[in-house]
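I would like the atomic coordinates for the input below:
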Amino acid sequence: MRLDAIDRKILAALQGDGRMSIADLSDAVGLSASPCLRRVRALEEAGLISRYVAVLDQRKAGLPVSVFVSIKLERQQEEALDAFSAAIRTWPEVLECYLMTGPRDYLLRVVAADLDAYERFLKQKLTRLDGIASIESSFALEQVKYSHVLPLP
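Below is the predicted model:
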């Protein structure tokens, strides 16, 4: 899908406030309501807008601990990668999981209420998975920047 300047304005506005009414959105982008709604629906149908969510404050939600976990698997065969990915998808503590290049196979972002909660996650879930060669945990001390807004060209 080719984006024009109005599509970019719509996406930028919705990334800032996904609950914005069509009336407010059309005012923000300089378009009347009907064509604005048509464009939003086209962006949704094209999959560019994949969903609308509420972004929660991690600390206020009682999950102030962020842990970045590097995983090295014993084997990098497709079956091992698929098994690991399938298990990770079921764990709500894992907010992000990336298959990586370099010395580690996966990088996870895990949230927890405290160090004890992370230890339980580690012992009761992560270390029980077959095929893991090593696990390295790094605790975030401070969140310097967090954004869910993509920098559209």
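
from here on, contacts and neighbour counts on C-alpha atoms
Noted.

so how far is residue 136 from the most centrally placed residue in the chain?
The C-alpha lying nearest the average C-alpha coordinate of the chain belongs to residue 96 (C-alpha atoms, centre = their mean; 5.4 Å). Distance, residue 96 to residue 136, using C-alpha to C-alpha, to the nearest Å: 16 Å.

one more to line up against the first:
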Amino acid sequence: MRIDGAATQIGRVNCARAATRARISRMDRIDSKILVELARDASLTSEQLGTRVGLSPSAAHRRVRALEQVGMILGYGARLSRQARGNPSTIYVQVTLADQRQATMMAFEQALERTPQVSEAYLLSGESDYLIKVEIPDDDSYERVHRDILSALPGVQRLVTQVTLRTVIAKE
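The predicted model follows:
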């Protein structure tokens, strides 16, 4: 009996997942407009959003909740100015590892997660293995971060640093 109950529960979970996939695949033009509008300004009220996409406030609210439930909207946040973040300097670093074995890459990625100065990291194809974004209080701090932190990360063979002069475009 317990096995049947577990099977029934698994069946319900699988049905729910299938329904979620079906809802995502049925996303229409209005859902796409909602995503664009919320990406521009996540603080829109249901009334404002509805006006922009051609829906009533309650219909806009229902659509947003449905997009949240299926995982199309992961959360909401504020884009902060450099001043609000303590005016950090932004530096990009191309990292080449000694090898591309899974153990080396996992050790490197786990160490990156524990490095507070690293705000973003990307696995790349091409000449470098990773591109990391480092934010520091001032340009003078980077030498210490480079020498004591980044160079000491597991598997690092080569670091190529690029200092940003100014932000030209920042879309989020």
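
quick one: map the residue nearest to the centre of structure 1 onto structure 2.
Under the alignment by TM-score structural alignment, residue 96 of structure 1 pairs with residue 120 in structure 2.

go ahead and confirm that match touches residue 134.
Yes: with contact defined as C-alpha atoms under 8 Å, residue 120 of structure 2 and residue 134 form a contacting pair (7.4 Å).

give me the contact list for the helix or strand containing residue 116 of structure 1.
Residue 116 of structure 1 is part of helix 115-124 when elements are defined by DSSP states H and E. Contact with helix 115-124 of structure 1 is made by 65, 111, 112, as judged by C-alpha atoms under 8 Å, 6 or more residues apart in numbering.

which stretch of structure 2 lines up against the helix or strand following it?
Note on helix 115-124 of structure 1: by DSSP H and E, the next helix or strand toward the C-terminus is strand 132-139. Against structure 2, the aligned range for strand 132-139 of structure 1 is residues 156-163 (TM-score structural alignment).

average gap between the matching stretch and structure 1?
Its aligned residues in structure 1 lie a mean 0.7 Å from stretch 156-163 of structure 2 after superposition (mean C-alpha distance after the TM-score superposition for structure 1).

out of all residues in structure 1, which is the farthest from the middle?
Residue farthest from the centre of structure 1, counting by C-alpha atoms, centre = their mean, is residue 32 at 32.6 Å.

OK, contacts around that residue?
Contacts of residue 32 of structure 1 by C-alpha under 8 Å, 6+ apart are 23, 26.

that one matches what in structure 2?
Under the alignment (TM-score structural alignment), residue 32 of structure 1 maps onto residue 56 of structure 2.

residue 120 of structure 1 too?
Aligning on TM-score structural alignment places residue 120 of structure 1 opposite residue 144 in structure 2.

ok, residue 74 of structure 2 - contacts?
Applying C-alpha under 8 Å, 6+ apart, the residues near residue 74 of structure 2 are residue 68.
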